[in-house]
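S.K.: Please find the sequence and the predicted model below.
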Amino acid sequence: MKLLTVSVLVCSMMALAGAAALQEAEKEHEAVAKIQEEEHHVDNRSTYCPDGWTKYNIRCFLFVPEALSWAQAEKNCLSMGAHLASVHGTEEYNQIKSMIEEKTHEYPETWIGGSDSQEDGVWLWSDGTPFIFSYWCSGEPTTQQCLQMNYGGDKCWDDTYCATTLPSVCAKKI
């Protein structure tokens, strides 16, 4: 009888854990769907970006060549009504890389808006959007707390020290 009770408890715990994981996956799917819906939604607002900014879907992106720390780069973006760029898919990442290459004729390591400075291993975008897509280099992330793109030969993502000075990419909604 005790074995049956223990078995029932274990099965119940496994079912609850599975249900929780399913709910979390559904929440992530809904968040991605909402971002994609917003990107394709057309309204009466201006569809133009300020001079020097590059339009992609519903956002404008700006490459800032000045080498700043991650916090200084975010503060600079905020001063323009933007944040360091969040990235929500491979196509968008490739567009940002292309924009940087067009401006610099190379692929410099560059700040984007990801950080796990609030809690190690919990990556967040500075603009508050869900951190679902990632393009980490092999073996990354490690123990540093700020996200750079265009790292290494694969031009992937690396976490590095936030005090490092790099160029950056800002993004804001149209």
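M.R.: Structure received. Residues are numbered from 1 along each chain as shown.
S.K.: C-alpha from now on. contacts and neighbour counts both.
M.R.: Noted.
S.K.: What's the first helix or strand after the helix ranked longest in the chain?
M.R.: Counting by DSSP state H, the longest helix found in the chain is helix 2-40. The helix or strand immediately downstream of helix 2-40 is strand 54-56, counting by DSSP states H and E.
S.K.: Only the buried residues of that next one, if you could.
M.R.: 54-56 (16 or more other CA atoms under 10 Å).
S.K.: list the contacts for residue 24?
M.R.: If you count contacts by CA atoms under 8 Å, 6 or more residues apart in numbering, residue 24 has none.
S.K.: dropping in the other structure now:
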Amino acid sequence: MLLYMFLVVGLAGFVNLSRVCENGWMAYNNNCYWFSTSGVEFKDAVKNCVNIGSSLIEFSERVEENWVVLQSKIRDYKNIWVGLTDILIANTFVLASTGNKPSYTNWARGQPQRNKEHCTSVSLSQRKWHDFLCSKRLHYICRKPANHYA
């Protein structure tokens, strides 16, 4: 019995017993994702993600976008906000978290339009991006690094 306790206590020092993602978050490819339960305006999606220590989803590759689209369809979302906007300079879309131009985009044909739609959403039926009125109420996904990669 004493040997068993020694092994358990000794091994506990080598094993990280903390979770990769907190409760309510999903792990995927070294990140944690939180899926909203209701739609909000773009500014509120950005703010809500920041308030929980994350950022509104910004895609850097198609593989991640495909996974998020799948998870969103499972939840029966129709459109989701993406952290990409041209609020500051019309027709110059930048990442909401950094202000940098994105390295990856997936705009639908004819998008973005040159109009008053300054925020970006993914149309889940088309699997393409559209510019949208920022006042629309859409679901959103927050992302942050997984705990063991933070």
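M.R.: Arrived safely, thanks for sending. What you see is a predicted model, and the numbers here were worked out from it, not measured in a lab.
S.K.: returning to what we had before: mind putting the buried residues of strand 54-56 of structure 1 into a markdown table with distance to residue 144 of structure 1?
M.R.: Output for the buried residues of strand 54-56 of structure 1, formatted as a markdown table (distance: CA to CA, whole Å):
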| residue | distance to residue 144 of structure 1 |
| --- | --- |
| 54 | 30 |
| 55 | 31 |
| 56 | 30 |
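S.K.: Return the closest of the residues you listed with respect to residue 166 of structure 1.
M.R.: Distance to residue 166 of structure 1, by CA to CA, is smallest for residue 54 among the buried residues of strand 54-56 of structure 1, at 19.8 Å.
S.K.: Not counting sequence-adjacent ones, nearest residue to residue 46 of structure 2?
M.R.: Once flanking residues are discounted, residue 46 of structure 2 sits nearest to residue 56: 5.5 Å by CA to CA, 6 or more residues apart in numbering.
S.K.: whoops, residue 49 of structure 1 was the one
M.R.: Nearest one to residue 49 of structure 1, counting by CA to CA, 6+ apart, is residue 60 at 5.7 Å.
S.K.: Please work out how many residues are found near the one you found.
M.R.: Number of residues near residue 60 of structure 1 (other CA atoms under 10 Å) recorded here: 21.
S.K.: Strands along structure 2, start to end?
M.R.: In structure 2, the segments counted as strands under DSSP state E are 26-28, 31-35, 55-56, 79-85, 94-95, 119-123, 128-132, 141-145.
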